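Chemist: prediction below, plus the sequence it came from.
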Amino acid sequence: MKQSHVGGIALLVCLIVVVAIALGSGAQDGTGSPGADDNTPPLVIGDTMTVLVTGAASLSDLAAAGIPAPEELQIPKGIKRYDVVTFDHAALSREIRDGLPLSIHGTAYRTEQHGMNFEQIDDGINTYEGTIVGVDESDILLTTGNNALVGSIVFGNETFWIIPVEPRARAEQSASPLHVIYSSKDVPAGPLVPID
């Protein structure tokens, strides 16, 4: 075989390897970990969270998933992607006190938090602040009630928000009202406004 053919084959093999590496890195997110599948929630809170809809982008996604009367939900307008979830609130409150397990982009973490004492009465509403164990740039602020969870989880340069989205009358009729979880990466610039 001529030397020019060997050189051409070697160049072709190198080009194939470079393209394969580039395509492989394209399947990763900015953290170097595999990219999140649209069917995998970027944040899972505790062991008793139930995911009803992953990667929703519109009310029609919720209707297609069987969520009744999605137009009644108070989802901030303009969020590009969100997950609809429910919680076992009694079990979640125990997990928060004992060190809440989290899964962020498929990696398991544990939190350390403490209760914040705002008042001297026990009204069933508790607020906790803390951090994710082993993650320097992390912060957790969660407020729990009988059937609601509101809060934020900061993980490096990403913030996740957890909010209840059912109107009060509808939520009071449900043992496990709907919540949405969304990331700062899925929020447009400017203030968010609830859908009318």
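Modeler: Done, it's in.

Chemist: C-alpha only now, for contacts and for neighbours.
Modeler: Will do.

Chemist: from the contact counts, what lies against the strand ranked longest in the chain?
Modeler: Identified as the longest strand of the chain according to DSSP state E is strand 107-116. When contacts are defined as 3 or more CA pairs under 8 Å, 6 or more residues apart in numbering; DSSP states H and E, strand 107-116 packs onto helix 89-98, strand 101-104, strand 126-132.

Chemist: now do the longest one: distance to the chain's middle.
Modeler: Here helix 89-98 is found 18 Å from its chain centre; the criterion is CA atoms, centre = their mean, to the nearest Å.

Chemist: report the buried residues of stretch 53-68.
Modeler: For stretch 53-68, a neighbour-count test (16 or more other CA atoms under 10 Å) marks Val53, Thr54, Gly55, Ala56, Ser58, Leu59, Leu62, Ile67 as buried.

Chemist: possible to save those residues as a markdown table with distance to Thr143 and secondary structure?
Modeler: Below are these laid out as a markdown table (distance: CA to CA, whole Å; DSSP: H, G, I helix; E, B strand; the rest coil):
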| residue | distance to Thr143 | secondary structure |
| --- | --- | --- |
| Val53 | 23 | strand |
| Thr54 | 23 | strand |
| Gly55 | 24 | strand |
| Ala56 | 24 | strand |
| Ser58 | 27 | coil |
| Leu59 | 26 | helix |
| Leu62 | 26 | helix |
| Ile67 | 25 | coil |
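
Chemist: take the one below as the second:
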Amino acid sequence: MRRSLIGGAALLVCVFVAAAVVLGAGAQNPAGVPVLAVGDSTHVIVAGATSVSDLAAAGIPAPDELKIPKGAGRYDIVTFNHAALSREMEGGTLLLRVRGTEYLAEVHRMNFEQIDDDIDSYEGRIVGVGESDVLLTTSENGLIGSVTLGRETFRIEGVEPRARAERSASPLHIIYSSRGAGWF
């Protein structure tokens, strides 16, 4: 009886240690590497945030006003140089960095609108990756879209309230993974 009790306790300790290792590894963002950088125009403000307090600690004013999607358990807060990003996409290729690994995406402008309103949508694929998809819509100071690489989709959205974003030359955006709560 005593031997099985000790064995059970040892097994329980092993389970807790294994869970701590897995959760601890998932909570780390190695060297602050962003989950996704779009072109050379991405400026990371906070990498691997999990809460509003992470954003406050990074000096983001009024972080509780930001619209953080409920499914984003771990995310990056970034800004973009929108003019540079638009130029890159007009060239037909876009460099993407996913967790530090570089990929080249071939993109083309979608021509479904007849007016020139400085809002452009692009679609494409990542070169050499069968299960990939790139959908991005840009404006003067906004970006929304997704990048799918294999079974994972990265979402990009503006997070500031409209009035706050309109006062900013480079509004804040969130990038997060469809994997939600884990390390991207």
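Modeler: In hand now; what should we look at? Quick caveat, the model's predicted, so the values are computed rather than measured.

Chemist: so what number do they get for TM-score?
Modeler: For these two chains in superposition, a TM-score of 0.80 is obtained (TM-score structural alignment, normalised by the length of the second structure); 156 aligned residues with a CA RMSD of 1.8 Å.

Chemist: can you tell me which of the helices and strands packed on strand 107-116 of the first structure comes nearest to Asn147 of the first structure?
Modeler: Nearest to Asn147 of the first structure among those is helix 89-98 (5.8 Å), distances taken as CA to CA.

Chemist: for the closest one, name the packing helices and strands.
Modeler: Secondary-structure packing of helix 89-98 of the first structure (3+ CA pairs under 8 Å, 6+ apart): strand 107-116.

Chemist: contact partners of the strand it packs on?
Modeler: With contact meaning CA atoms under 8 Å, 6 or more residues apart in numbering, strand 107-116 of the first structure is reached by 96-97, 99-103, 126-133, 140.

Chemist: cool, and stretch 122-134 of the second structure?
Modeler: With contacts defined as CA under 8 Å, 6+ apart, stretch 122-134 of the second structure is touched by 89, 103-110, 135-137, 145-151.

Chemist: 7 Å instead?
Modeler: Residues outside stretch 122-134 of the second structure that contact it (CA atoms under 7 Å, 6 or more residues apart in numbering): 103-110, 135-137, 146-150.

Chemist: got it, and stretch 181-191 of the first structure?
Modeler: For stretch 181-191 of the first structure, contacts defined as CA under 7 Å, 6+ apart pick out 78-84, 158-163.

Chemist: and the contacts of stretch 122-134 of the second structure, which are buried?
Modeler: Using 16+ other CA under 10 Å as the burial test, the contacts of stretch 122-134 of the second structure include 103-109, 135-137, 146-149 as buried.

Chemist: just give me the longest helix of the first structure.
Modeler: If you go by DSSP state H, the first structure has its longest helix at helix 3-26.

Chemist: trace Phe87 of the first structure over to the second structure, please.
Modeler: Matched by TM-score structural alignment, Phe87 of the first structure corresponds to Phe80 in the second structure.

Chemist: what sits against its match?
Modeler: Ser41, Thr42, His43, Ser170.

Chemist: that older thread, the contacts of strand 107-116 of the first structure, buried ones only, as a ChimeraX selection?
Modeler: In ChimeraX syntax, the buried subset of these is picked out as below (16+ other CA under 10 Å):
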select :96,99,100,101,102,103,126,127,128,129,130,131,132,140
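
Chemist: pull the most distant pair out of the contacts of strand 107-116 of the first structure.
Modeler: Ser103 and Asn126 (22.5 Å).

Chemist: what's the closest of the buried ones among the contacts of stretch 122-134 of the second structure to Leu12 of the second structure?
Modeler: Nearest to Leu12 of the second structure among those: Leu149, at 37.0 Å, using CA to CA.
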